[in-house]
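S.K.: One predicted model, sequence on top.
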Amino acid sequence: MVRSMMDMELINRLYPILATAAENKTLLDLQEILRRFSFDVVFQNLFGYDLQFLSPGHVSNTTSKFADAFTHAVQIGSERYVANISALPILWRVKRFLNIGSEKQFKMSVNEARGFIGGLIKKRKEEKELVGDDVLTRLLISGWTDEKFVLDLLICLLLAGQEAISTALTWFFWVISANPEVERELVKEILSNGGGESNRDEVNGGGGRCMGAYTRASLSECLRLYPPVPVDTKEVMADDVWPDGTIVKKGMKIVYHIYAMGRSKEVWGSDFAEFRPERWLERDGADGKMWRFVARGDSYSYPVFQAGPRICLGREIAFMQMEKVVAGVLSQFRVVPAVEGFQPEYISYLTSKMKGGFPVRLERRSKGDL
């Protein structure tokens, strides 16, 4: 179902928007376009409901209010998180107590977003026959009827899915635009595999032969340098002693910096600052001309998708979606930053963003690009 919805969103919405921009030589904020695209795909996968968020002319006022409220709540919630680990959490707590400022806005945004999603859940429960492959329908068919539990779970999945994928793709297209040799290798691989039609073998656990090995390696390398979630926190459940002798106590908050870990010389070597997909590849085949994707390190040294029992269950789905977008876009277009030598200003809410967006122009792909 994810593949079908992804294809429809790509063919019916994303490609026409990019094609029109290329034809008219207009600028697009690719960060915003990808956010809307990802929102549509993930939301329909979860709820079986088409927001049409990528089609501005078809977005209802209710849908627009929901999307804006969801985005606003994420931003304020992220600011809370930063305050908790690096500033004075008392400030937002006081504002929440007095119901003023950002905390008042947060409450209003959360109520708007939860009200919209809660309405979809209630309406689905009232249907005489539950039919569909979306996550909500499957949960209800399986007996999960507690509306609050289902709502909280689906909001969590929506947050993780649409924010992470759109963020990862935004940074990827910028990095590729600055590395023409990598772009040529990517396009060569994409076109040799059907021009965007995925026929690669799955890479379960990050190893093995793969038709899209260079694409997978390029995405993995970009995620190393620009992880969608740059910082994360865990809470200690019981007193423990780590292998290096560090003592941790129950209730302590452990903060780990994924962005910094991806740029560690000790882990990635002296070329840690370079974007080099080849670090994830080995030559394969009798003639040594084929690439084989090989995971580097383990999920604890590369915790982009978490690690251990908390590892992201949607990792392979996320890669499939990202590969689909990369193959589809790069097989048809060149993504060119509107400003030559564009260097985005990195900002972090829940996920890493480009301040002010990513203005680009689209150029139709030609044979001369290869």
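M.R.: Looks like it came in fine.
S.K.: going forward, measure contacts and count neighbours with C-alpha atoms only.
M.R.: Fine.
S.K.: Surely Asp152 is in a helix?
M.R.: Yes: Asp152 sits within a helix when classified using DSSP: H, G, I helix; E, B strand; the rest coil.
S.K.: for comparison:
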Amino acid sequence: MPSILFNSPCLHDWFTQVLKGSRGTVLLTGPWFTKTDAFLTCDPANVHHILVTKFTNYPKGPEYSEKFDVLGDGIFNSDSTSWMIQRRTAQAHMSCREFRRCLARTSKEMVEKRLMPTLEHACDEVPFAKAVDDAEEAIVFRYIVPGKIWKLFRWLKIGKERKLVKAKETIDQFISQCISLKLEELKRVPIEIREKNEAEKGKDLLTSYMDSTQQEPEMEGLKYYKSLRDTTLNMLIAGRDTTSASLTWFFWLVTKNPSVETKIIEELKTKCLHVQSMNLVAFETSDLCGLVYLHAALCESLRLYPPLPIDQKGVLQPDILPSGDAVKPGEMIMYSIYAMGRMEWIWGEDCLEFKPERWITTENELKFEPPNKFIAFNAGPRTCLGKDIAFTQMKAVAAAVLYNFHVQVVEGHQVSPKTSVMLFMKYGLKVRLMKRK
């Protein structure tokens, strides 16, 4: 564990090197008094065993929810019955026709009316976004130092823990404002007009949750608000952080591989012939479904730079992993999604190359890779519910930006991963945008 602290500036690359030298699984040991021993793996067989075969034996555990306390009792921190109920609820809301209609409409509107105009101007810092970034940095700090140290920092309100307290305040203020505005809107608009609007434009996720929780008799007062707060924050984190981090690395990889950019533009021009405009173009959701090469390029970017680079599980009962390693109750297992995409024995000798073609069959169709090998969206019962939503939004943004602009990274700009829960770029991505003729 001291090695983790020492290598924290390039943690995921260090994990990758360690795993390369140990054929995919290693025991990281810390000082005996800290109880910080943990297994680290990127072996697809182990990952499948943990996330699918023996799913119930490997929960998130109390240690996870303690470190991620900013997320409250939301779906990411929950296990067992609580997790099952929240997942079923989320699945029901995200699969309903009204939400799908809302997603299709807003995906285009956000690109056309917000993203495209914004790209022509500078953007101010968003307090909520900065607060989430600060919170995620503090969570990583909790992973790389013994629990007694970060809990002492929390008690003293110093360092990363002090920033976390302020971040929580900003996050709670923002979420509270979102909930209050939505409640006011629902009270103000007559039910008949609401139903008409939802039939035409769809129904957003927060409204859907509010409607369902209000029908539950035990959901009232502070319990009702906390449920909405935790759910809203978990959904925002799931959508905002993963998508933004993924697209940042995607655009960087495309700028480094001009041939990929050319093929994406050619595909857009070939398969979206009806799209013609003298102004900035935003694509309909229906236009994006058949873009095989763009989808493959996004998958390839996610393989090399997964938004969640590492995750952890606890152990309930003694078990033997497929690698032959014995695990005991109370131990922690971390699986490196980042390292998995960089293993030659998993992806071949060209694993470090950005090659969208590896995702396309000879029939020019998308190639399926098992989720225990390509684990950017998790696997097993906890497979990401928003996978299709993520691809819809990433395609909408990627297609619009690349079709309308040539993206060029500013010369001399340093690109490296940030030590955070999500795989952000340490210094962001500074680019020049040049309108295409």
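M.R.: Cool, got the structure. These numbers were taken from a predicted model, which means no experiment stands behind them.
S.K.: Thr71 of structure 1 and Val241 of structure 1, how far apart?
M.R.: Distance, Thr71 of structure 1 to Val241 of structure 1, by Cα to Cα, to the nearest Å: 39 Å.
S.K.: Which residue of those two possesses the greater neighbour count?
M.R.: More crowded of Thr71 of structure 1 and Val241, by other Cα atoms under 10 Å: Thr71, with 17 against 11.
S.K.: Do a quick rundown of the strands in structure 2.
M.R.: Ranges of strands in structure 2, per DSSP state E, are 25-28, 38-41, 310-314, 319-320, 326-327, 332-336, 405-409, 431-435.
S.K.: Which one of those lies nearest to Arg229 of structure 2?
M.R.: With Cα to Cα as the criterion, Arg229 of structure 2 lies closest to strand 310-314 of the strands of structure 2, at 23.6 Å.
S.K.: what about that closest one, how far off from structure 1?
M.R.: Its matched residues in structure 1 lie on average 1.5 Å from strand 310-314 of structure 2 after superposition (mean Cα distance after the TM-score superposition for structure 1).
S.K.: matching residues in structure 1 for that strand?
M.R.: Using TM-score structural alignment, strand 310-314 of structure 2 lines up with residues 231-235 of structure 1.
S.K.: Contacts for that stretch, please.
M.R.: Identification of contacts with stretch 231-235 of structure 1 by Cα atoms under 8 Å, 6 or more residues apart in numbering yields Lys250, Gly251, Met252, Lys253, Ile254, Val255, Tyr256, His257, Ile258, Tyr259.
S.K.: Can you tell me which of these are buried?
M.R.: Buried by 16 or more other Cα atoms under 10 Å: Ile258, Tyr259, out of these.
S.K.: Which members of the contacts of stretch 231-235 of structure 1 define the maximum pairwise distance?
M.R.: Lys250 and Tyr259 (26.0 Å).
S.K.: spatially speaking, which residue is in the middle of structure 2?
M.R.: Nearest residue to the geometric centre of structure 2 (Cα atoms, centre = their mean): Thr242, 2.6 Å.
S.K.: isn't it right up against Pro307?
M.R.: Yes: because the distance of 5.1 Å satisfies Cα atoms under 8 Å, Thr242 of structure 2 is recorded as touching Pro307.
S.K.: Please consider this matter closed, and thank you.
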